[in-house]
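> need a 3D model of the sequence below.
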Amino acid sequence: MKRRLFLFASALILSLPLPASAGAVDALKQFLDSTRSFKAEFSQSVLSKSGRRPQASSGRLAFQKPGKFRWEVEKPYPQLMVGDGQKVWIHDPELEQVTVKKMDQALGNTPAALLSGSSDMLRNFVLSEGGEADGLNWAEARPRSQEAGFDKVRLGFAANGDLKAMELSDNFGQTTTLRFHQPERNPALAASLFRFTPPKGADVIGE
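The predicted structure follows:
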């Protein structure tokens, strides 16, 4: 679950509404330079390689350039990941455990590295138009590095350019699908969203 939480938080920068008048790849490049913040609620399902009944969860997310993000799962079990620009904090309340890593070591060449704000990071991904399916237009991003931890990210957009879905295929054959609700681009976000202090009594692992 922690790995899945991290992978999706690392894909936040790709989670942007795209203008219908442009191709998904061209629009992505434009929005990487123009979008400073984003927030939305989400519902998530995870389909295993065996095809057994999907696991479902829901929560909310936010990011702000440069390098700050918050990914919060609320149901069925709470989990939180916060990137404060220097470190990434992963909190598991049930285990009373906090894992902390340096931002550059944690993100590497994952999509989250794009949170640093430069479209130059796109050189680390192979981008392509994904065609139309399920009434959505899809863009696709594949990491060039074999150590990225995932195979590809697909993003589905409605005709008006709003982001409606995102699919991530990991290296274990799992497909995780996100549906975004009430997305907002460039909202004013409280600085407190991107701060984290380990709760008293929690076991802190890492930096």
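
> CA atoms for contacts and neighbours, from now on please.
Will do.

> determine the longest helix present in this protein.
Selection of the longest helix in the chain by residue count, based on DSSP state H, yields helix 24-34.

> helices or strands next to that helix in the packing?
strand 125-133, strand 136-143 (3 or more Cα pairs under 8 Å, 6 or more residues apart in numbering; DSSP states H and E).

> residues contacting the shortest one, please?
Right, the one you point to is strand 136-143. Defining contact as Cα atoms under 8 Å, 6 or more residues apart in numbering, one finds that strand 136-143 is touched by 24-25, 109-110, 124-132, 150-159, 164.

> which of the residues you listed count as buried?
24-25, 109-110, 124-125, 127-130, 150-158, 164 (16 or more other Cα atoms under 10 Å).

> next, count neighbours for Gln44.
Neighbourhood size, Gln44 [other Cα atoms under 10 Å]: 20.

> looking at this, it is in a strand?
Yes: with DSSP: H, G, I helix; E, B strand; the rest coil as the criterion, Gln44 is part of a strand.

> skipping adjacent residues, who's closest to it in space?
Leu178 (4.6 Å; Cα to Cα, 6 or more residues apart in numbering).

> next SSE downstream of the host helix or strand of the one you found?
Leu178 belongs to strand 175-185 when assigned by DSSP states H and E. Scanning forward in sequence from strand 175-185 by DSSP H and E, the next helix or strand is strand 203-206.

> quick one, what contacts the residue nearest to Gln44?
Phe42, Ser43, Gln44, Ser45, Ala165, Met166, Glu167.

> ok, so of these, who is nearest Ala191?
Lowest distance from Ala191 to these (Cα to Cα) belongs to Phe42, with 21.2 Å.

> check contacts around the most far-flung residue of the chain relative to its centre.
For the chain, the largest distance from the centre (Cα atoms, centre = their mean) belongs to Gly201, which lies 28.9 Å off. The contact partners of Gly201, by Cα under 8 Å, 6+ apart, come to Glu96.

> next one: it from Leu95, what distance?
11 Å (Cα to Cα, to the nearest Å).

> now the other sequence, so there's something to compare against:
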Amino acid sequence: MKRLVAPLALALAAAPLIIPASPAPAQQAQGGLAQVNAYIRGVTTMTADFVQTDRAGQTLSGKLTIRQPGKVRFQYQKGVPLLIVGDGKALTMIDYEVRQVQRWPIGSSPLGALLDPKKDLSRFGKLIQTGDPKVISVQARDPKRPEFGTITMIFQKDPAGPAGLQLYGWVALDSQNNRTTVRLSNQRYGVPVADSAFRWTDPRPKGRAAGG
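Just a heads-up that it's a prediction; the model follows:
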């Protein structure tokens, strides 16, 4: 199997999304950021199918599971020996093919903007014009820690979703300019999610099963 790039867990990424680069007017931006904040705080659990494409064009699919605050699981398609799990504090990437485990604080990943309901996007995010009144795009970046990268989240207005929004996907860019994109489908909210969804089997020698 073709090896997967190590920055995957930091940059996390599907078919390209079009992200315009111009900021939105102040009044529009304030309302949009408030609505996205309300969405993030309104999500208790979420499951979705995802399609991910890395900068080399390699595409993978799988299932995304989120439970706030901070818990996430990227379960990849059958035959891909890779798992990414967030336990509320750290993101862990487990590569079962080479028996490697890598961990990053969730706050050090672009995904921190999506997985921390306590964060206020108005302090580190900006609304990006999309040209479509039904689409909201928010770019989040910590100006004091540029090494954490940037995430641009794409939402579609949907009365059935939390705060009237549906998370469509995101584009993440790490400090090495590794761009990855995720596109979501079949989103479901408020579904039961067990603690076991965020456990994993440690493939390293000596039975160091830190994740369960």
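
> thinking again about what came up before, how big is the offset of the longest helix of structure 1 relative to structure 2?
Mean deviation of helix 24-34 of structure 1 relative to structure 2 after superposition (mean Cα distance after the TM-score superposition for structure 1): 1.8 Å.

> structure 2: matching residues for that helix?
With TM-score structural alignment applied, helix 24-34 of structure 1 matches the range 32-42 in structure 2.

> contacts for the matching stretch next, please.
Outside stretch 32-42 of structure 2, the residues touching it (Cα under 8 Å, 6+ apart) are 114-118, 120-122, 125-127, 136, 138, 162-165.

> off-centre distance for that stretch?
From the chain centre to the centre of stretch 32-42 of structure 2 is a distance of 15 Å (Cα atoms, centre = their mean, to the nearest Å).

> can you check stretch 57-67 of structure 2 too?
10 Å.

> what of stretch 105-125 of structure 2?
Relative to its chain's centre, stretch 105-125 of structure 2 lies at 10 Å (Cα atoms, centre = their mean).

> repeat for stretch 105-125 of structure 1
Its chain's C-alpha centre and that of stretch 105-125 of structure 1 lie 12 Å apart, by Cα atoms, centre = their mean.

> do the same with stretch 186-201 of structure 2
Per Cα atoms, centre = their mean, the centroid offset for stretch 186-201 of structure 2 relative to its chain is 15 Å.

> so where is that stretch in structure 1?
Using TM-score structural alignment, stretch 186-201 of structure 2 pairs with 182-197 in structure 1.

> quote the end-to-end distance of the matching stretch.
End-to-end distance (Cα to Cα), stretch 182-197 of structure 1: 28 Å.

> do the same with stretch 106-120 of structure 1
Taking Cα to Cα as the criterion, the two ends of stretch 106-120 of structure 1 lie 19 Å apart.

> do the same with stretch 86-96 of structure 2
With Cα to Cα, one end of stretch 86-96 of structure 2 sits 17 Å from the other.

> quick one: that stretch to chain centroid distance?
Counting by Cα atoms, centre = their mean, stretch 86-96 of structure 2 comes out at 13 Å from the chain centroid.

> for it, buried residues please.
Buried residues in stretch 86-96 of structure 2 (16+ other Cα under 10 Å): Gly86, Asp87, Gly88, Ala90, Leu91, Thr92, Met93, Ile94, Asp95, Tyr96.

> any idea what the first one aligns with in structure 1?
Taking TM-score structural alignment for the superposition, Gly86 of structure 2 sits opposite Gly83 in structure 1.

> now do its match against Gln64 of structure 1, distance only.
10 Å.

> how about Met166 of structure 1?
19 Å.

> who's more crowded, those two?
The neighbour comparison of Met166 of structure 1 against Gln64 (other Cα under 10 Å) goes to Gln64, with 28 against 24.

> so who does whatever residue of structure 2 lines up with the more buried one touch?
For Gln64 of structure 1, the aligned position in structure 2 is Arg67, judged by TM-score structural alignment. Counting by Cα under 8 Å, 6+ apart, Arg67 of structure 2 makes contact with Val43, Thr44, Thr45, Met46, Val193.

> just the residues you listed now: which is nearest Ala11 of structure 2?
Once Cα to Cα is applied, the member of those that ends up nearest Ala11 of structure 2 is Met46, at 20.4 Å.

> find the nearest non-adjacent residue to that closest one, please.
Met46 of structure 2's closest residue in space is Tyr189 (Cα to Cα, 6+ apart), at 4.5 Å.

> surely the one you found touches Leu64?
No: assessed by Cα atoms under 8 Å, Tyr189 of structure 2 is found out of contact with Leu64, at 11.9 Å.

> quickly list what's touching both of these two.
Joint contacts of Tyr189 of structure 2 and Leu64 (Cα under 8 Å, 6+ apart) are Met46, Thr47.
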